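**Student:** No letters, just coordinates:
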C-alpha cells in the first residue's frame, strides 16, 4: 500500500505516459517509415532520397512547432494542448493514405509534424519532472520505455498491415491506434500536479526565463548540439535499417525483427539510464551511452551474420532510449520547472531537425554512391562527437529535491 495519497496517482501517470508514448510520434511515424518506404517507391517510382524528404518535412515542421507547444504547456498545463494535438496529428497521419502526388505525400507528413507536439516526450517529461524529485530519473525511464515497447511492436503491426492491406491502410490503422490509446490515457489519467507547499528554507524565487535567456545559456547549446549529432546518426540508422539489410540480402521479415530488437533495447536502455541518472552524474551517463551507440553503428557498417546485426541493433536502440531520457532529465537539472516546456522544446527542436536529417542524408548517400556504407561510418563519428559535447556540461543548476508528495504539505488546489 502506498504511504501517501498521491503515490498511486504519481505512478499511474508514469504508466499512462508509457502507454501514450508507445504510440507516440517515433513508433508510428519514424520506426515504421522504412517499412512502408519501399512500397511507396514501388507505387510512385520516386527515389529513396525523395521519399525520405517527407520524413525530413515532418521533423523540420515539428522542430519549429514544438518550442511553441512547450510554451503552451508552460502557460496552460499539459492536458488541453495534448488532447488537441493527438486529434490533429492522427488526422494528419491518416491523410498520408490519401496522397496521390509527391507534394501531397510531403504535405501530410509536414502537417503531422506541426501538430505532433502532444505525442512527443515533451509534455510527459514536464509532467514527470513536476511530479517527481528524488526518483525523477527512474520515473522518466519507466515512462519513456513506452516508446521502446512501441518501437518494438508497432513496426511488426505495420509489416502485417502492409503485407495484407497495403501501405495506405497501414497508415490509417496506425493513426486510429494512436488516437484511441493517446486520448484514453490523456483524458482519464494525465494531470498537472497540485501545488506543493515547500518549507520556506527550501524555496528560491523562480522567474520564467524568456527565449533569449535560454538561448544564451552554454548548457543549452551543449545539449542541443550533442542531441543533434547523436539523433542524426541514430534515427538515420533506424529509418534506413530495413532497406539497408534487405539490400544485403536479408529477408524483409527478419530485417523488420532486427529493427524491432532496437525498440526492445530502447525500452531497456530507458529503464537502465533512468536508474543510473538518479545515482551518477547525468552527462557522464549520456556520454557512455553515446559511445556504445558508435560501436553499434560500426558493427552495422562492417556487417556479418544475423547475430552481428542484432548486437548492433541492441546497442543502437539502447542509446536511442538513453538519449530521450537524458534530454528530459538534464533539462530539468539545468532549467527551472516554470520554463521547462520552452527549454525542452528548444532542445527538441534540435532533436526533430536531426530526426529528419539522418534519414534524408543516408537516403541521399545511397542515391549518390549506391550504398549506405559511407553514411553509416559518418553516423558513428557523429555519436562520438555527441559524447564529447555532452561530457562538457558543468554542475547541475537545479538541485535534487524530494518528490512532490514527500514535501512538507500539499496545497488544496485540485489536480
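**Tutor:** Good, I have the coordinates. Computed from a predicted model, the values in this text were never measured in an experiment.
**Student:** Could you use CA atoms for every contact and neighbour count after this?
**Tutor:** OK.
**Student:** now the helices for the stretch 201-350 of the chain?
**Tutor:** With DSSP state H, counting those that start in this stretch, the ranges of helices along the stretch 201-350 of the chain come out as 211-215, 218-247, 252-277, 282-302, 306-334, 340-369.
**Student:** can you give me the offset of the last one from its chain's centre?
**Tutor:** So that's helix 340-369. Per CA atoms, centre = their mean, to the nearest Å, the displacement of helix 340-369 from the mean C-alpha position of its chain is 11 Å.
**Student:** of the helices of the stretch 201-350 of the chain, which approaches residue 91 most closely?
**Tutor:** The closest approach between residue 91 and any of the helices of the stretch 201-350 of the chain, judged by CA to CA, belongs to helix 340-369 at 20.1 Å.
**Student:** ok, residue 296 touching residue 317?
**Tutor:** No - under the criterion of CA atoms under 8 Å, residue 296 makes no contact with residue 317, lying 9.0 Å away.
**Student:** neighbour-wise, which of those two wins?
**Tutor:** When residue 296 and residue 317 are compared on other CA atoms under 10 Å, the one with more neighbours turns out to be residue 317, at 33 against 25.
**Student:** Relative to residue 222, how far out is that one?
**Tutor:** Distance of residue 317 to residue 222, computed by CA to CA, to the nearest Å: 23 Å.
**Student:** same deal with residue 274?
**Tutor:** Distance of residue 274 to residue 222, given as CA to CA: 20 Å.
**Student:** Please identify the helix or strand for the nearest residue to residue 54 once chain neighbours are set aside.
**Tutor:** The shortest distance from residue 54 to any residue that is not its chain neighbour, by CA to CA, 6 or more residues apart in numbering, is 4.5 Å, and that residue is residue 106. Assigned by DSSP states H and E, residue 106 belongs to helix 102-115.
**Student:** take a look at this one as well, against the first:
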C-alpha cells in the first residue's frame, strides 16, 4: 500500500469526520450491547426467571438482530448508511424506555427482541458499509479506529451500568440508557455524510452537491483504464481481469450476493463464524453472573467485563493494522486461539483469583476486539464491497445463530448442572476448532484460477 494512496484517502474532505462518527456510533451501540451481562441477574431476580429462560430472551434477541442485519445492510447498500442509522437511533431510544416497563417473561421477550431488531441498524453491518464505501487502501486502519469505539464504550458504559443497577435498579438504568442513546447519536447521525457514490445514487439525507467534495478516482500512471493498483496483501487486479479472484475488484466492485453464496469459502466462513461465536456469546453473556457466583460484587464484575472491552481496543487497532500487511485468515486464527486461552483462564479464576481474571480480561478482550474488527475486512477481502452489506449480513446470520445457541445453551446447562464448568470446557474446545477452520479460509478464485490467501 503506497503512502500517497493512503494519504489521498484520509485527506479527502470529511474522511476523518466519518471515522469519528462511526466511532461514536459504535461507542454507544457497543456499550449498550455489552451491558446485557450486567442486567442479567437483576432482571432474573426481579421477574423470578431461571437463567435458561432469561438467556432465551437475550439469545432470541441476538438471533433476531442477525436476521435483521441483511435488511439493514441492504438498506445501507442501496441508500447509504445514514438511511439505516436515523430510524434505528430513534427506535433504540424508545424501546430502551419501553423495556424498563416489562413485568413478565412474555413482555421481556417482546421488548428485548424489538430492541435488538432496531439496534441492528446501528451495529456492525451498516457501520462496515459506511467505512468500506469511504475507504479502500486504508480500510483496515479506518475499521480498526472506528471499531475501537465499542471497546471504549464497553469500558465506560458497562461499569456505569453496574453502578446504576446496584444503586437505582435495572429499570431506571434502561430509561437512562434510552435517553442517552438518542441524545448522543441523533446529532451525530444527522451530521454524518454518506460516501460520495451513495449520495450520487440518492442516499438519504445528503446534499447532492456534497459529492463534488471528493474527486473521482483516476487511473494510475502506467495502468490501463479500468485497472487499479493493488497494494494490500493478497490483492490482485480488479474485475477488468476476468481471471481475478472475485473479491479483488475495487472501486465498489466485487461479488454479488449470489456469486458469493455459490463459492465454497462462503459456507466455510459461515461455519467458522458459527463455531467461534457460540462460545464467545455464551461467555460474554454469562461472565458477570459467573463472577458474582464466585464472590465478586456486581460492580467489580462489571468492571472486569468493561475491561474486556478496554483490552478489545488493543485487539481492534493491532489486528486492523496487521490486516493490511498479513493474510487475514492467519491473524484471525490467532484471535480464536487467544479466545480459547482466555476462556480457560476464566475457568481458573475461582482457584487463582485476580491473576487468572486478569489473564482472561487481557486475552479474551484482545481476541473479541480483533475478531470483530477483522470480520468485515475478511468479507471485503474475499468478496469485494459491491454487496458488502448483504453478504456480511448473511454470513452474520451463521454467527448470530451460534451466538443465540451459546447464550441460551449456557443458561440451560447452568440450570441443569448448577455451575458453568461444562459450559467453559465446551467453549474452549469450540474456540480451538474454530482456530483450525479459519486457517483453511482462502479467497475464492474465478475461472479455475488458484485462490490467493
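**Tutor:** Right, received. Where do you want to start? As the structure is a computational prediction, the values presented were derived from the model and not from experiment.
**Student:** re the thing from before, now do the same for the residue nearest to residue 54 of the first structure: its match in the second structure.
**Tutor:** Matched by TM-score structural alignment, residue 106 of the first structure corresponds to residue 109 in the second structure.
**Student:** so what's its match up against?
**Tutor:** Residues in contact with residue 109 of the second structure (CA atoms under 8 Å, 6 or more residues apart in numbering) are 57, 58, 60, 61.
**Student:** of the residues you listed, closest to residue 25 of the second structure?
**Tutor:** Within the set of the contacts of residue 109 of the second structure, residue 61 lies nearest residue 25 of the second structure; the separation is 19.9 Å, counting by CA to CA.
**Student:** mean shift between the helix holding residue 106 of the first structure and the second structure?
**Tutor:** Compared with the second structure after the fit, helix 102-115 of the first structure shows a mean deviation of 1.0 Å (mean CA distance after the TM-score superposition for the first structure).
**Student:** Can you name the residues that contact residue 290 of the second structure?
**Tutor:** The contact partners of residue 290 of the second structure, by CA under 8 Å, 6+ apart, come to residue 420.
**Student:** cutoff 10 Å now
**Tutor:** The contact partners of residue 290 of the second structure, by CA atoms under 10 Å, 6 or more residues apart in numbering, come to 37, 283, 296, 301, 346, 347, 349, 350, 414, 419, 420, 421.
**Student:** on that earlier part again, residue 274 and residue 222 of the first structure - which one has more neighbours?
**Tutor:** Shown here are residue 274 of the first structure and residue 222; by other CA under 10 Å, residue 274 has more neighbours (29 against 19).
**Student:** The more buried one corresponds to which position in the second structure?
**Tutor:** Taking TM-score structural alignment as the criterion, the aligned counterpart of residue 274 of the first structure in the second structure is residue 320.
**Student:** Can you work out which residues contact both of residue 296 and residue 317 of the first structure?
**Tutor:** With CA under 10 Å, 6+ apart, residue 296 of the first structure and residue 317 have common neighbours 234, 311.
**Student:** Report the contact partners of residue 167 of the second structure.
**Tutor:** When the contact criterion is CA under 10 Å, 6+ apart, the partners of residue 167 of the second structure are 161, 173.
**Student:** Quick one: map it onto the first structure.
**Tutor:** In the first structure, the residue matched to residue 167 of the second structure (TM-score structural alignment) is residue 164.
**Student:** Rebuild the helices of the stretch 201-350 of the first structure as CSV, extending it with distance to residue 146 of the first structure.
**Tutor:** CSV is the format used below for the helices of the stretch 201-350 of the first structure (distance: least, CA to CA, whole Å):
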stretch, distance to residue 146 of the first structure
helix 211-215, 29
helix 218-247, 17
helix 252-277, 7
helix 282-302, 19
helix 306-334, 10
helix 340-369, 18
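**Student:** returning to what we had before: now the angle from the helix holding residue 106 of the first structure to helix 340-369?
**Tutor:** Regarding helix 102-115 of the first structure and helix 340-369, their directions subtend 150 degrees when assessed with axes from the mean of the first three to the mean of the last three CA atoms, to 10 degrees.
**Student:** Give me the mean deviation of the next helix or strand along the chain from helix 102-115 of the first structure from the second structure.
**Tutor:** Downstream of helix 102-115 of the first structure, the next assigned helix or strand under DSSP H and E is helix 121-131. In the superposition with the second structure, the average deviation recorded for helix 121-131 of the first structure is 1.4 Å (mean CA distance after the TM-score superposition for the first structure).
**Student:** what's helix 121-131 of the first structure packed up against?
**Tutor:** Contacts defined by 3 or more CA pairs under 10 Å, 6 or more residues apart in numbering; DSSP states H and E place helix 121-131 of the first structure against helix 7-22, helix 48-76, helix 79-95, helix 136-165, helix 306-334, helix 340-369.
**Student:** Lovely, talk soon.
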